[in-house]
Every structure is written in C-alpha cells, then in structure tokens.
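# build me a model from this:
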Amino acid sequence: MQVEAISEEAGARRLAVRRHRDGASGDAVDWVAEETPVALVFNGISHAVMMATPQHLEQLAVGFALSEGIVARREEIFDVEAGFVCGGTEVRLEIAQPAFLEMKRRRRALAGRTGCGVCGVESLAMLDLAPEPIRKPAEPATPQAAAIARAAAELPGHQRLMQATGCAHAAAWCGRDGEVRMAFEDVGRHNALDKLIGWLSLDDISAGDGFVFLSSRASYELVRKAARVNIPMLATISAPTALAVEIARRAGVTLASFCRRDGFVEYTADNARA
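As a prediction, this is how the structure comes out:
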C-alpha cells in the first residue's frame, strides 16, 4: 500500500533544518512529529495531563477512560468535547456519577510522559497487577501465521506519520484474517492504543472480532489496557516484558511478539508455560 503524503493537520510540522551527510551539508526541510500537552478533565476536574500527538483526541480520551478503568462501559460516558486552552488541548468528559466518585477515591496524580504510562502513580498498590479474566470470544484467539504475516505487511502502509517523521508508534485493528482495518498513530505507544480502544468503543466494534497489532514492544501497561477492554489477542513487532507475559496469562489475553512476515513468537500458549 502506498503511504499518503503527510500534512500539517496530520500531527507533524515542517521545519527548516541543515542536513549533514557523507561529508556534505545543505539546507533542507524536514517533517517533525507534533507533541503537545493534552489534559483529560472528568466532570470538571483535571485528572491527567499527557504528551500526545494532537489527533483523534476524543478517541484518546474515551480509550483512556476505558483502558484505565475509570469507567467500565462506554455508556458511562455521556459527553466528550475537545478544545484548545493554555497552549495545549483540553478534553472534557462527562461521566456517570458513581464512576466519577470512584475515580476521585483512587485518584492518580498523573503527569503523563511520552514513553511512560505509570509516572505519577501514588503507590505500588495502584498498579493493579491482578486482572480479571477477559470474556472469551466465540472463536478462540489463536494466532495464525498467515494473519500475522498479512498484518505485518500491511501496517507500514497505514503509518503516514512514522514514514514522514520516524517518530510515531501505531496501534492497528486487524480482522481475523490479518487485514488492517484501522490504525492510529501517536508519539506515545500508550496513546496510540488508547485512540484505537476509543475508536472501537465509539464505533461499537466487538473486540472479539479481531486482534490488535502494535508497532512497539509489549509492556505491562499495554497488555493491562487490552485486558480491561476484553481484547483477546495482542500482537507486537518488538519483544514483551516478563510482567507483560504474566499479565497476559492471568487475563487470558493471547500475546504474540516479534511478529514478522515470516513468523512470530507466542508467549501464552499452554506449552509455553514454564
């Protein structure tokens, strides 16, 4: 698939640079990914500020609310509105009162950063390392070599921001056959996944109808987010951490990493348990 040209509205900015290569120098223009503070405000109270690519922010906010367990269901989110304020972006969500009261009880002072999803957690007990088992889809989420090969082949064609800047992660929704049906990009891998989760929820797409393919490693937080919204299978280009594998096994999420056109490593198969 041919990658479409990037634009200023697509999360990147053109900058004048001086390029040095093979002993020669010259003026040039380069595309650089945007990174801006995004505040998530729940029922009038600012809950989290993260650095993100300023695209698909309503999906980011909804996905964050679901994947962080602030709300248990999309129906608990009544309204979402994004707007520019104070040099950044604010996304305001109105959520059900019981969910809001619970959020305040276990509130996190979360000063979000591009590469870290737990910065600001107030205590180790808040990490939530004991997920409930996910609801299993009607068909088992068994990784198929052909599906993963197709996803790995198609994903680059959906990474416009990465192709232009070299500075973005992608989270893609794939059908059971590996077709990439939607992809979201962001400078933060956690944000990219939250955008995808928000899109799945807002478009009322069943998480059991496919799998998520990530252009990153499989960290604990990514697997935990997937488990909270009942995503049955997570495939990643890079390696998992041991904790990510443990969380996936506890939750019943199928985890495949080192996914390439010619193969992958399955970390949650029954015969893979030491």
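# from now on I want contacts and neighbour counts done on CA atoms only, so please keep to that.
Fine.
# residue ranges of the strands in the stretch 151-274 of the chain, please?
Taking DSSP state E, counting those that start in this stretch, the strands of the stretch 151-274 of the chain run over residues 169-175, 180-186, 210-214, 233-236, 254-260, 263-266.
# any idea which of the ones you listed gets closest to A48?
strand 180-186 (17.1 Å; Cα to Cα).
# now do the buried residues in that closest one.
180, 182-186 (16 or more other Cα atoms under 10 Å).
# relative to strand 169-175, how tilted is that strand?
For strand 180-186 against strand 169-175, the angle between stretch directions is 160 degrees (axes from the mean of the first three to the mean of the last three Cα atoms, to 10 degrees).
# quick revisit: closest one to T36 among the strands of the stretch 151-274 of the chain?
Counting by Cα to Cα, T36 lies closest to strand 180-186 out of these; the figure is 10.9 Å.
# isn't G63 right up against H190?
No. At 10.1 Å, G63 does not count as touching H190 under the criterion of Cα atoms under 8 Å.
# any chance of a markdown table for the strands of the stretch 151-274 of the chain, columns distance to A111?
Output for those, formatted as a markdown table (distance: least, Cα to Cα, whole Å):
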| stretch | distance to A111 |
| --- | --- |
| strand 169-175 | 20 |
| strand 180-186 | 17 |
| strand 210-214 | 24 |
| strand 233-236 | 26 |
| strand 254-260 | 29 |
| strand 263-266 | 34 |
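# structure for this one too, so we can compare:
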Amino acid sequence: MTVSPTRSATGLSVQRDGVRNVTRTLPEESPVAMVYDGSTQAVMMATPADIVDFAIGFTLTEGFAPLSEIGEVEVVEHPDGIEARLWLPEHRRAALAGRRRYMAGPVGCGLCGIDSLEAAIRDLPAVPEGPEFDAAEIAGATDTLRSSQPLHDRTRSVHAAGFLQPGVGIVLAREDVGRHNALDKLVGAMARAGLEPATGAIVLTSRVSVEMVQKTAMAGCPVLVAVSAPTAHALRLAEGAGLTLAAFAGGGGFDLYAHPRRIKTGAADVA
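This is a model prediction of the structure:
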C-alpha cells in the first residue's frame, strides 16, 4: 500500500453568480512518526510523500546526527499512519533523549511537544559565509519557486521550500502541508543529492518563524528568503547565527533584515 498525497472531493461552489458542483484536489495529511532505534521521537502531521527525505532532513535539522551516521531509512505504512525508522550510533542517543517530543505536532507548530523552554530555544551554530547573490535573484526567488510546486498547483493549500543557487536558480524543491516539513524534506533531499547548503539560499513560501531559522542554521545554509515576514525572535536568532534574512520577497522586491552583505543591493548605507 502506498498512501496518495492527494484525494478528490466534491462540493458546492457558492459564488455571486450562482451555485455549482465542483471537484477539488485536496492534500492528504498523515501522521508520520520518526522512530529512532525502535523508539518514537516525534509524530507530525505531514503530506505522505518524500518520507525518506523528510526523515533525513528532520534528523539533520534537529541535530540528532550528521549524514555520515544516518543509515538506511525504512518507511513502514500502517492503517493509521507512516513510520520512518532510522538507526543511529549509540553515542547519539543522549541527544535524542534531550530533544524527545511527546506530542503529535500539528503542521502549524513546529515546536509542539518540546518538553522544556530550554529545548525550544537552542543554541545555533554560526552559518558559513557562502556566496553572494544579485538583488534581482532574491527579488524573484519566490516567483521562481512557483514553477517547482506541482502539488500546490493541484491543491492550492501546501507550502514549499526550495534551494536557490546564484546564477542558476531553484535547483531543488519539496512541498508539504506543513512549512517545517517542507523545509526538512528539502534539507534531506539536498543531502541525498550531494547539494552543499553553504552554496546557496533556502527559499520559503511561508513566514519566518523561530524554527525555520533554527532548521536553516542547523543545515548550514547562510541565506534565508521568504515570501512573508519574520517574527521578532526569529530575526534575533538570524542575527546571532550570522544568517542573511530576506523577507516579503516577490513582485520584484524584498525586505532585507539581517547580515545584508551576501546580497548585492547597491545601497552603500545599509549596515
């Protein structure tokens, strides 16, 4: 059995000019359990696609283990959901115990289930210096990402995360009902493809929350571009990690908040 990422549903479309029958394509949400060494670490509602990418990316962005220590991912489907089973070296088990999540996290809240305040706001590594981008590449990044969102085209209700390389464009993208899940899937897909995060920027179709900055920094990507706004604390974390943060990207422009040196804006007065 393979769970489809979408299903068709019929309904009534009520408009000013009348009522008509419609058939829509809806994205599925399935519980996906991350199981390490036989113990469930987290359960998240996610689009049931790219589960191996999801498991690897989640492992990397949560800091559980580097790619070299992640073995084969076994995906096991159950009537009630999906398990992604991973086995890590014994010396990694302390990190798992320290970050254990006890609750199923809804797609809108990437921190649900964290069992202490200290675990929610973790120390971040400084990101690599990385490349420079022309301002036009950043301004058009979210518009370019739209061409890599087939699931959104069908459903109009999922997020995407893409990897932008200077002079190349969006080279890889992943989609999910949850913005955190889309980012984890992208990071996992990049790792499997041998794409180094330090060579580009992550582009998001969502706002920039604390965990989006955390995951980007943990992945080792120096630039984060989003279609919507950052939260105040997400900006503080980006400043501390050395992460360039561009928001409200689209329609030929963007706002630049943290560490602008990686984007050639031509504005000499930008600190």
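# once they're superposed, tell me the TM-score.
Overlay of the two chains. TM-score (TM-score structural alignment, normalised by the length of the second structure): 0.91; 262 aligned residues with a Cα RMSD of 1.9 Å.
# for H91 of the second structure, see how far away the spatially most central residue of the second structure is.
Nearest to the geometric centre of the second structure sits L183, at 1.3 Å (Cα atoms, centre = their mean). Here the criterion is Cα to Cα, to the nearest Å. By it, L183 of the second structure lies 26 Å from H91 of the second structure.
# next: H152 of the second structure.
40 Å.
# same thing with H78 of the second structure?
Distance from H78 of the second structure to H91 of the second structure, by Cα to Cα: 30 Å.
# ok, those two, which is more surrounded?
A direct count of neighbours by other Cα atoms under 10 Å for H78 of the second structure and H91 places H78 higher, at 12 against 9.
# what's the counterpart of that one in the first structure?
Matched to the first structure by TM-score structural alignment, H78 of the second structure sits across from V85.
# same thing with S209 of the second structure?
Using TM-score structural alignment, the partner of S209 of the second structure in the first structure is S219.
# ok, now which ones touch its match?
240-241, 243-244 (Cα atoms under 8 Å, 6 or more residues apart in numbering).
# can you say which of these are buried?
Among the contacts of S219 of the first structure, those classed as buried by 16+ other Cα under 10 Å are 240, 244.
# how about the contacts of S219 of the first structure, which pair is most distant?
Maximum distance among these (Cα to Cα): 8.2 Å, for P240 and L243.
# quickly note the distance from the match of H78 of the second structure to V91 of the first structure.
10 Å.
# and T165 of the first structure, by the same measure?
26 Å.
# cool, and A12 of the first structure?
Counting by Cα to Cα, the gap from A12 of the first structure to V91 of the first structure is 20 Å.
# R100 of the second structure maps to what in the first structure?
By TM-score structural alignment, R100 of the second structure lines up with R107.
# so that match touches H47, yeah?
Yes. R107 of the first structure is in contact with H47 according to Cα under 8 Å; the separation is 7.5 Å.
# element containing whatever residue of the second structure lines up with E58 of the first structure, please.
Under the alignment (TM-score structural alignment), E58 of the first structure pairs with V52 of the second structure. Assigned by DSSP states H and E, V52 of the second structure falls within helix 51-61.
# list the contacts of whichever helix or strand comes after that helix.
Of the helices and strands lying after helix 51-61 of the second structure in sequence (DSSP H and E), the nearest is strand 74-78. Defining contact as Cα under 8 Å, 6+ apart, one finds that strand 74-78 of the second structure is touched by 1-3, 51-52, 82-86.
# in helices, which of these appear?
The helices, defined by DSSP state H, take in 51-52 from these.
# I'd like to know which of the contacts of strand 74-78 of the second structure are buried.
51-52, 82-86.
# how about those residues, which pair is most distant?
I82 and L86, at 13.1 Å, using Cα to Cα across those.
# span of stretch 55-74 of the first structure from start to end?
20 Å.
# show me the contact partners of that stretch.
Under the criterion Cα under 8 Å, 6+ apart, residues 10-11, 40, 77, 80-82, 91, 93, 95, 99-100, 102-103, 191-199, 201-202, 224-226, 228-229 lie in contact with stretch 55-74 of the first structure.
# just give the nearest non-adjacent residue to A201 of the second structure, would you?
Distance criterion Cα to Cα, 6 or more residues apart in numbering; nearest residue to A201 of the second structure, sequence neighbours excluded, is V223 at 4.6 Å.
# now do the SS call for the corresponding residue of the second structure for A28 of the first structure.
By TM-score structural alignment, A28 of the first structure lines up with V22 in the second structure. In three-state terms, and counting by DSSP: H, G, I helix; E, B strand; the rest coil, V22 of the second structure is strand.
# my read: V22 of the second structure touches T10, true?
Yes. Using Cα under 8 Å, V22 of the second structure makes contact with T10 at a distance of 5.6 Å.
# measure whatever residue of the first structure lines up with G242 of the second structure to A16 of the first structure for me?
Using TM-score structural alignment, the equivalent of G242 of the second structure in the first structure is G252. G252 of the first structure is 49 Å from A16 of the first structure, where distance means Cα to Cα.
# next one: N271 of the first structure
From N271 of the first structure to A16 of the first structure the distance is 54 Å (Cα to Cα).
# then P232 of the first structure?
45 Å.
# neighbour count winner among those two?
P232 (26 against 10).
# not counting sequence-adjacent ones, nearest residue to that one?
Per Cα to Cα, 6+ apart, closest to P232 of the first structure is V253, 5.0 Å.
# show me the contacts for the one you found.
By Cα under 8 Å, 6+ apart, the contact list for V253 of the first structure reads 134, 223, 226-227, 231-234, 268.
# buried sites along stretch 20-35 of the second structure?
25-35.
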